[in-house]
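Engineer: got a predicted structure here, sequence first:
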Amino acid sequence: MTWLVYLPLMLPVLLVPAARRATAAGRPETAARALTAAALLAAACSTACLVLLTATLVDDLPALEQHEDRAAIVGRVLPEPIPDSLALAAALLLVWLAGRLVREAWRRDRAAAVLHDAGRPNAGVLVTDWAPARAVAVPPHRGRAGHVLVTTGLLRLLDARERAVVYAHERAHLRRRHHRVAALAAAAAAVNPLLRPIPPIVDLLIERSADEDAAHNAGDRILVAHTIGKVALGGESAHRDVGGLGFHGSATVRRVAALLTPPSGRALPPLALAAAGLALAATGAAFIEFAELAHAWMPAH
């Protein structure tokens, strides 16, 4: 196969700078979903190319050399044989990436189970007697419906209007199923480590989306911005629970700035779309080359 089979393995690096620009998108919900879709496409293409490289371990194609017409195809499609060491490395890499994907899925499943085990919600809300000011959208898990978990520390910190902002924010996460968007972005990064910066960006975008819903519900963007800042300054020092969606200090400044001066950037920069499209095109071309090679190989056997 030609160099096209290697291209999709590296193209995700173009997605990262484009994704960073998307943090200022005026439509964060659209940007989060588009970025996740682009990351999944890039991850699928790189995985497919690793599979093609691994498939060359099946046979070294010795019989093709005895047929001039087939040898011509090999000379065009596979100008230099892919070393067995490279194909074996691709196979081992696939196994490692599969393990990363399974581990990520298990980690999120375990986090959701722990959050559900914290107690039984009442009218979709569970109040836990924890000192840190926390609010989390607990995703549905194994037949159990999603709900909002808030701590007594948060309730003591906020007044009635601010609590309403929190509830609207967390319910927006549940209504829009942001846990799925975050999980898919994390899965893409698991199968292609070059996409590792993407999940935090998607997390920021879905937080901003929930902020917009809360602002619409409250009719007061300044109130939502004030609530975010108050929670961040109220001592939320505990690290984020994996799988939980809520208020977090790491992106507070960007979220507050977006509420006070709504950005108007594009949902997803053209570079991100171009990178995903190019990865798809290169993968398609690599598959065509491989199919042509396989077609020439099969009659020889």
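Structural biologist: Alright, I've got the coordinates.

Engineer: from here on, just use CA atoms for contacts and neighbour counts.
Structural biologist: Fine.

Engineer: wait, isn't residue 21 in contact with residue 269?
Structural biologist: Yes. Using Cα atoms under 8 Å, residue 21 is in contact with residue 269, at 7.0 Å.

Engineer: more crowded one of these two?
Structural biologist: More crowded of residue 21 and residue 269, by other Cα atoms under 10 Å: residue 269, with 19 against 16.

Engineer: quick one, helices of this protein?
Structural biologist: 7-10, 12-22, 28-55, 68-77, 84-116, 152-157, 160-175, 178-191, 198-218, 221-233, 252-260, 270-300 (DSSP state H).

Engineer: quick one: residue 121 from residue 129, how far?
Structural biologist: 13 Å (Cα to Cα, to the nearest Å).

Engineer: try this one next to it:
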Amino acid sequence: MHYAVYLPLILSMVAAVAARWPASRLEPHLATWLLTATAVALAALSGIALALLTSTLIGQIPPLAHVGRWSAQILRQDNPASLTAALVAGTLLTAALAASARVLLLRARAILDAARMARDLSTAHDVVVVDDHAPDAFAVPGMPGRIVVSSGMLAALDPRETQALFAHERAHLTGHHHLFVGLTDLAAAANPLLRPLAGAVRYTTERWADEDAAAVVGDRRLVARTIGKAAIVTRHHDRPAAALALTGRGPRRAGPVPRRVSALLAPPPNQRRMLPALAIGLLAIAASATFEATRDLHALFELASLP
């Protein structure tokens, strides 16, 4: 447990540094799944690691030791974690649980608000046009979801560009991209080291929608031109917190527009098997290390158990 318990935290730092690599080199659909799974797994494993370190301190509290029928003195003598490490871990674990609960509540409320808005936008089609001269467009998840576009945006785009815009927003809805964004936001709240992965997933979901739109309209350059034009003319109004849009949203834009345009002007991304295999291998190592640390802690409490 001396070293294994820290491995998920170390790999979280490695993942943060390397997040942009799969986001820019993998096919966006695969990159989104891989980054999301990695973020969620590392958040869970690092949380377990903090809990293991904290438990070595909690176990030394005399009333708890009496209830659990183990020797606090033996735990103190054979404790693999220092008092400072256990205190820091307990503080971080408390902060992570509080931040996760807050993000989970806010995200659930955002999805419910978006679903309510989508339901209230009663229409025979999935596109709702609002009379507003300010160009804007976004997808609102729901059952079913809706695409909201302003008259100003329709006036700014030609018919083919409008088709590309709608194809992009529909890809957000059919791909349930808000769930990937929500999961990685939750993982980043539990482990702030994973924030670069959350940002990368916002980018890859946009690239996923870009590629789907290009497949629908059959013209990658058209989608690239539409993204560039929409980014120039869009003026963001109040959108549901769970909404996704062609140009991103607010200060946390879903990836720089120039990177997305450059990707569309380049050949379609190829499947690369090495990166997913490497990520899966590292996660397997982290999970094994966490399991080994858990066994060691269990053995310590067994050793400290009173007859």
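Structural biologist: It's in. This is a predicted model, so every value here is computed, not measured.

Engineer: need the TM-score between these chains.
Structural biologist: For these two chains in superposition, a TM-score of 0.84 is obtained (TM-score structural alignment, normalised by the length of the first structure); 288 aligned residues with a Cα RMSD of 2.8 Å.

Engineer: which residue of residue 121 and residue 129 of the first structure possesses the greater neighbour count?
Structural biologist: Taking other Cα under 10 Å, residue 121 of the first structure and residue 129 do not tie; residue 121 has more neighbours (16 against 11).

Engineer: contacts only, for the closest residue to the more buried one other than its chain neighbours.
Structural biologist: Excluding the flanking residues, the one nearest residue 121 of the first structure by Cα to Cα, 6 or more residues apart in numbering is residue 147, at 6.9 Å. Residue 147 of the first structure is in contact with 121, 124-126, 137-140, 171, 174, counting by Cα atoms under 8 Å, 6 or more residues apart in numbering.

Engineer: quick one, which of those residues are buried?
Structural biologist: Neighbour counting with 16 or more other Cα atoms under 10 Å marks 121, 125-126, 137-140, 171, 174 as buried within the contacts of residue 147 of the first structure.

Engineer: now the corresponding residue of the first structure for residue 224 of the second structure: how far from residue 203 of the first structure?
Structural biologist: Counting by TM-score structural alignment, residue 224 of the second structure corresponds to residue 225 in the first structure. Separation of residue 225 of the first structure from residue 203 of the first structure (Cα to Cα): 18 Å.

Engineer: go on, residue 197 of the first structure?
Structural biologist: 11 Å.

Engineer: ok, residue 4 of the first structure touching residue 287?
Structural biologist: No. Counting by Cα under 8 Å, residue 4 of the first structure does not reach residue 287; the two are 9.6 Å apart.

Engineer: residues contacting residue 2 of the second structure?
Structural biologist: Taking Cα under 8 Å, 6+ apart, we find residue 2 of the second structure in contact with 80-81, 293.

Engineer: mind putting those in TSV, distance to residue 165 of the second structure and neighbour count included?
Structural biologist: Output for those, formatted as TSV (distance: Cα to Cα, whole Å; neighbours: other Cα atoms under 10 Å):
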residue	distance to residue 165 of the second structure	neighbour count
80	57	18
81	55	19
293	50	22
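
Engineer: picking that back up, between residue 21 and residue 269 of the first structure, what contacts are shared?
Structural biologist: With the criterion set as Cα under 8 Å, 6+ apart, the contacts of residue 21 of the first structure and residue 269 do not overlap.

Engineer: coming back round to it: between the buried ones among the contacts of residue 147 of the first structure, which sits nearest residue 156 of the first structure?
Structural biologist: Top of the list for closeness to residue 156 of the first structure, among these and by Cα to Cα, is residue 126 at 15.1 Å.

Engineer: identify the residue of the second structure aligned to that closest one.
Structural biologist: Mapped onto the second structure by TM-score structural alignment, residue 126 of the first structure lines up with residue 128.

Engineer: how close does that match sit to residue 138 of the second structure?
Structural biologist: To residue 138 of the second structure, residue 128 of the second structure is 10 Å away according to Cα to Cα.

Engineer: got it, and residue 62 of the second structure?
Structural biologist: 57 Å.

Engineer: neighbour count for these two, which is higher?
Structural biologist: Neighbour comparison, residue 62 of the second structure and residue 138: the larger count goes to residue 138, with 26 against 15 (by other Cα under 10 Å).

Engineer: quick one: that one and residue 246 touch, right?
Structural biologist: Yes. Between residue 138 of the second structure and residue 246 there is a contact under Cα under 8 Å: 6.9 Å.

Engineer: common neighbours of these two, please.
Structural biologist: residue 169.

Engineer: how far away is the residue mapped onto residue 138 of the second structure from the first structure from residue 94 of the first structure?
Structural biologist: For residue 138 of the second structure, the aligned position in the first structure is residue 136, judged by TM-score structural alignment. Distance of residue 136 of the first structure to residue 94 of the first structure, computed by Cα to Cα: 34 Å.

Engineer: do residue 192 of the first structure as well
Structural biologist: 10 Å.

Engineer: these two: which is more packed in?
Structural biologist: Remark: of residue 192 of the first structure and residue 94, residue 192 carries more neighbours, 25 against 19, as counted by other Cα under 10 Å.
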